[in-house]
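Engineer: Turn this into a structure:
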Amino acid sequence: MSALPEDFLQFMRDVYGTEAANAWLQRLPSFLEECAERWQLTILPPFENLSLHYVAPAVRADGTPVILKTCEFSDEFEHGLAALRLFNGRGIARLLEYDEEQKVMLLERLQPGTMLESLVPEQDERATSILAGIMRQLWRPAPTEHTFPTVEQLGQGLTQLRAHYAGGYGPFPPRLVDEAMDLFAILSASVPQTMLLHGDLHHHNVLRSGDTWLAIDPKGVVGDPGYEVGASFYNPMPRLLEVPNLEQMLARRVAQLSEELGMERARIRGWGLAQCVRNAWSMVANNQLSKDPHGIILRCADILSHLTV
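Structural biologist: From the prediction side, this is the model:
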């Protein structure tokens, strides 16, 4: 087994605790050998930008390129697997094999696999249209019974921000936090139809597959489909730093997504702002500030808060 990226090792220890993470990492080589034997795989070195899961390319005995993904800790695996089964390859990479108990799956490997971020900023309008098209393919009515996290539950995470700062706001602008909390409540209460969503659809989670583009790595979230647009407003990082007129780009994204998804501009803008603030707080809560050292996410939130729609 190839050496794991040091950033991944430290991230796992920070999130799950040193003892638990080290124990899992020690078991990982033998577990991968079992997977290789079970599914007739040659497992290649893992990807470098790992976070909550071990993800590596592999090749099946018949030459089929695949992706192996595993992690025994995160609930995200369970929810992501359930979402992949329901999406069933429509607008997203296909699920080929899985073992829910062992928390491991094999996925279609998209080729050439170019990330959608490669189109930004020069072809941002095209990239936004691709995102909207994938959203329309993915969304479906939420199952009557499910264990997916809901948009309302995710929004409640902002109350932890206030608790973390003893009722204050810390480095966060109070105006943006209050508006984001209000938006989560208001938009969730007025949802026209609750849908199963990808939950983290942005420019790094859409890859080129032949002559089309497909999503990867769904979180599996249930709620207002408008929530899905949020992640696209603070991505792709760090390429947004290269945009000469970010205000103009975000305003055009609001207008374009409203047109292509048939949603009110105010709803698109609102979910964009709410998700920017929530994601910025999530980075603080999970010790991931290094992902946004320039504070671009809160800058996007501020731009959206002043946008007239």
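Engineer: drop to CA atoms for contacts and neighbour counts, all remaining ones
Structural biologist: Fine.
Engineer: Show me what counts as buried in the one helix or strand Met249 maps to.
Structural biologist: In the assignment (DSSP states H and E), Met249 maps to helix 246-261. For helix 246-261, a neighbour-count test (16 or more other Cα atoms under 10 Å) marks 246-247, 249-251, 253-258, 261 as buried.
Engineer: Kindly report the same for stretch 263-279.
Structural biologist: Burial within stretch 263-279, assessed by neighbour count using 16+ other Cα under 10 Å, is assigned to 264-265, 267-279.
Engineer: Could you also give me the structure for this next sequence, so I can compare it with the first?
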Amino acid sequence: MATAPIEPPQRLVSALGGDPEGPVRAWLAALPELVQQRLDSWELTLDRVHAPGGSSSLVAFVRQQDGTPAALKFPVPGRAAAQEAAALRVWDGWGAVRLLRSDEASGALLLERLQGSVSLRSLPEAKALLEAAGTVRRLWVAPPAGHPFATVAERVAADAERLRAAGDSAGAGPLVDEALELGRSLPAGAAEEFVLHGAFRQGKVLAGERAPWLAVGPAPLVGERAYDLARLVLDRFEDLLAGSGAAAVARRRVAKLADSLDVDRERLRDWTLYRAVRAGVRESVSGDRRRGESLLEFAAYV
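Structural biologist: Take a look at the predicted model:
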């Protein structure tokens, strides 16, 4: 039982509190009560709320009735929360954090506790990429029958109109045109489909006790591996751009990751360009124009 009021971290409040009348704002206001209800129902003892935490979920460090540490997560309500639980069930701890319990009504997930402050980003870049490749390889499993996950093709199609409109605002016309064409052609050419993490990067891989490194926070999809790996190519892109010979280094990174995981180099290059343009346009439109321009610069290099 908690002995002190439960307060959502300020980062979460700042990220979600912009619409005072919206359902997400209502969820945010009800969050302390929702957390307390899960603590009581699952007989958990609150250690502390993780801070500064993330911008799309609240995570509380708790202890189960037998004293075993765990993490209680409340993602922002919606389809994504249910799909995260479904993906964790598919992996069942293989390469990813283990799901201990879930509550469909509140979206709460009880997870094994990892070292939240220690991610692959704490390692030197070469070592981090090696460990990340070994982790993501474990996640690529055949999609189960009747799975609830969207496909990469569906995700790309849903993003197309927004990407086109936002690209005009960001002044990234030629790159956006290339990305849109790749979004139309790449899904049809995929030879195999796997369950993908969907948002895999170094910061999504945390240190654990059961295994050295385990993935967290999936946004699962079904599609080809190159789509997942493309997000990893973008990791620490700012450091790459700051060095000399950025274009050659970017291409070497694509080749190295593709070869280490037996992924087609050209398809990885194409998906990297697509995801870099998509992220760059989104950042530019949302207000971080400098980061957006850097992502578009990276896209032009691969």
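Engineer: average offset between the helix holding Met249 of the first structure and the second structure?
Structural biologist: Superposed on the second structure, helix 246-261 of the first structure shows a mean distance to its aligned partners of 2.1 Å (mean Cα distance after the TM-score superposition for the first structure).
Engineer: elements contacting the very next helix or strand once past that helix?
Structural biologist: Going down the chain from helix 246-261 of the first structure, the next helix or strand is helix 265-285, by DSSP H and E. If you count contacts as 3 or more Cα pairs under 8 Å, 6 or more residues apart in numbering; DSSP states H and E, helix 265-285 of the first structure packs onto helix 157-164, helix 174-189, helix 246-261, helix 296-306.
Engineer: could you pull out the helices for the stretch 101-250 of the second structure?
Structural biologist: Ranges of helices in the stretch 101-250 of the second structure, per DSSP state H, counting those that start in this stretch, are 125-139, 152-170, 173-185, 225-233, 237-242, 246-260.
Engineer: which one of these is the most hemmed in?
Structural biologist: helix 225-233 (a mean of 26; mean count of other Cα atoms under 10 Å).
Engineer: Which elements pack onto that helix?
Structural biologist: Using 3+ Cα pairs under 8 Å, 6+ apart: helix 225-233 of the second structure touches strand 194-196, helix 246-260, helix 265-286.
Engineer: that older thread, can you add distance to Thr42 of the first structure and give the helices and strands packed on helix 265-285 of the first structure back as a markdown table?
Structural biologist: What follows is these, written out as a markdown table (distance: least, Cα to Cα, whole Å):
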| stretch | distance to Thr42 of the first structure |
| --- | --- |
| helix 157-164 | 41 |
| helix 174-189 | 45 |
| helix 246-261 | 41 |
| helix 296-306 | 39 |
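Engineer: count of neighbours near Ala188 of the second structure?
Structural biologist: For Ala188 of the second structure, the tally of surrounding residues (other Cα atoms under 10 Å) stands at 9.
Engineer: for it, what are its contacts?
Structural biologist: Neighbouring residues of Ala188 of the second structure by Cα atoms under 8 Å, 6 or more residues apart in numbering: Ala153.
Engineer: quick one: what's aligned to it in the first structure?
Structural biologist: Alignment note (TM-score structural alignment): Ala188 of the second structure maps to Ala189 of the first structure.
Engineer: What of Gly54 of the second structure?
Structural biologist: In the first structure, the residue paired with Gly54 of the second structure is Leu50, using TM-score structural alignment.
Engineer: need the contact list for its match.
Structural biologist: Shown in contact with Leu50 of the first structure (Cα under 8 Å, 6+ apart): 5, 8.
Engineer: what about 7 Å?
Structural biologist: Shown in contact with Leu50 of the first structure (Cα atoms under 7 Å, 6 or more residues apart in numbering): Phe8.
Engineer: That one: which element?
Structural biologist: Element membership for Leu50 of the first structure, per DSSP H and E: none, as it lies in no helix or strand.
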